[in-house]
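Student: this one's structure only:
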């Protein structure tokens, strides 16, 4: 499993590549689109941005996976969006858009999980590596753009 430091370093490099290439590079990873997700820290109150893959994008709805590479612990960004589901999301060269995050219930997750695996089978490997059930999250446009 990658350490927190390794994950943060890779994420920082990925964001820099996207920024300095003007969004030309780094907008896909392993055949999936990437997004920049900005959450508000549940303890710090500061904005935190991570680059994540989005195995499913259906219209304005984006599905992300809190896999953390099959690690036994949830990623920090998941704790942040559970505390405050008002997030900002940027795709490709686009602007940050206000969105609302929804952590799927077990039943909702079970319904959507086969689609996630069909889109990117590697997530099944991540699930097999951990005893926790890897959460799925939907991101949808926020009607209140605060």
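Tutor: Structure's in. What do you need? This structure is a prediction, so every number in the text was calculated from the model and none was measured. Residues are numbered from 1 along each chain as shown.

Student: hey, let's count contacts and neighbours off CA atoms from now on
Tutor: OK.

Student: so what's the residue count around residue 44?
Tutor: When neighbours are counted by other C-alpha atoms under 10 Å, residue 44 registers 9.

Student: here's the one I want to compare it with:
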């Protein structure tokens, strides 16, 4: 547990917020590509996905490695637009707002999903779960004036409709 606590402490710092956005996603994308979708380095501490979402302005698919909180029933994922506690919302959140149908790579499987921005009481309840899951989110929120965006991803069938089933075998 000392390793996890140390990583949480380090990831709560401003230095980490400055350096990590330039290093971690690049390493994650490279390792993910080399392992054909089976490994994300950052997922050694937190579960992770590669989100492929359509660019809000460009219309071009954008791939972003992200930490996630899997749903307790295996039917969905929660993504946090913390941007490592930096001032602006990360671009991928604008992409999901503009184009909620996306795809994730989860444990080597490509899963079509639909994203929904959480608000109000629902967001507040999920935020409490997120803080228990990864306490540094509290430090990220304390550093910024914006409300950090939280999305719920649910699997959908290839025709584009939300599915009630999980992502399948992992």
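Tutor: Everything's here; your move. Bear in mind that the values here come from a model prediction, so they are computed numbers and not experimental data.

Student: TM-score for this pair?
Tutor: After superposition, the two chains reach a TM-score (TM-score structural alignment, normalised by the length of the first structure) of 0.87; 143 aligned residues with a C-alpha RMSD of 2.0 Å.

Student: which secondary structure elements does the lengthiest helix in the first structure sit against?
Tutor: The helix that spans the most residues within the first structure, counting by DSSP state H, is helix 4-20. For helix 4-20 of the first structure, the elements it packs on are strand 47-53, judged by 3 or more C-alpha pairs under 8 Å, 6 or more residues apart in numbering; DSSP states H and E.

Student: for the helix or strand following the strand it packs on, which positions count as buried?
Tutor: Per DSSP states H and E, the first helix or strand lying C-terminal to strand 47-53 of the first structure is strand 56-58. Within strand 56-58 of the first structure, the residues that qualify as buried are residue 56, counting by 16 or more other C-alpha atoms under 10 Å.

Student: which secondary structure state is assigned to residue 128 of the second structure?
Tutor: helix (DSSP: H, G, I helix; E, B strand; the rest coil).

Student: and it, how many neighbours does it have?
Tutor: Residue 128 of the second structure is flanked by 12 other residues according to other C-alpha under 10 Å.

Student: relative to residue 12 of the first structure, how far out is the alignment partner in the first structure of it?
Tutor: Alignment note (TM-score structural alignment): residue 128 of the second structure maps to residue 114 of the first structure. In this view, residue 114 of the first structure and residue 12 of the first structure are 31 Å apart by C-alpha to C-alpha, to the nearest Å.

Student: now swap in residue 83 of the first structure and tell me
Tutor: Residue 83 of the first structure sits 23 Å away from residue 12 of the first structure, going by C-alpha to C-alpha.

Student: just residue 25 of the first structure next, same as before
Tutor: On the measure of C-alpha to C-alpha, residue 25 of the first structure and residue 12 of the first structure end up 14 Å apart.

Student: ok, which stretches of the second structure are helices?
Tutor: With helices called from DSSP H, the second structure shows them at 2-11, 14-34, 91-98, 120-133, 136-143.

Student: among these, which is nearest residue 65 of the second structure?
Tutor: helix 14-34 (5.7 Å; C-alpha to C-alpha).

Student: quick one, longest strand in the first structure?
Tutor: Ranked by residue count and defined by DSSP state E, the top strand of the first structure is strand 32-40.

Student: hmm, who's touching that strand?
Tutor: Contact with strand 32-40 of the first structure is made by 26-28, 46-55, 77, 80-81, 84-92, 120, as judged by C-alpha atoms under 8 Å, 6 or more residues apart in numbering.

Student: so that strand matches what in the second structure?
Tutor: Against the second structure, strand 32-40 of the first structure falls on residues 46-54 (TM-score structural alignment).

Student: next, the angle from the strand ranked longest in the second structure to helix 120-133.
Tutor: Counting by DSSP E, the longest strand found in the second structure is strand 109-117. Angle of strand 109-117 of the second structure versus helix 120-133, following axes from the mean of the first three to the mean of the last three C-alpha atoms, to 10 degrees, is 130 degrees.
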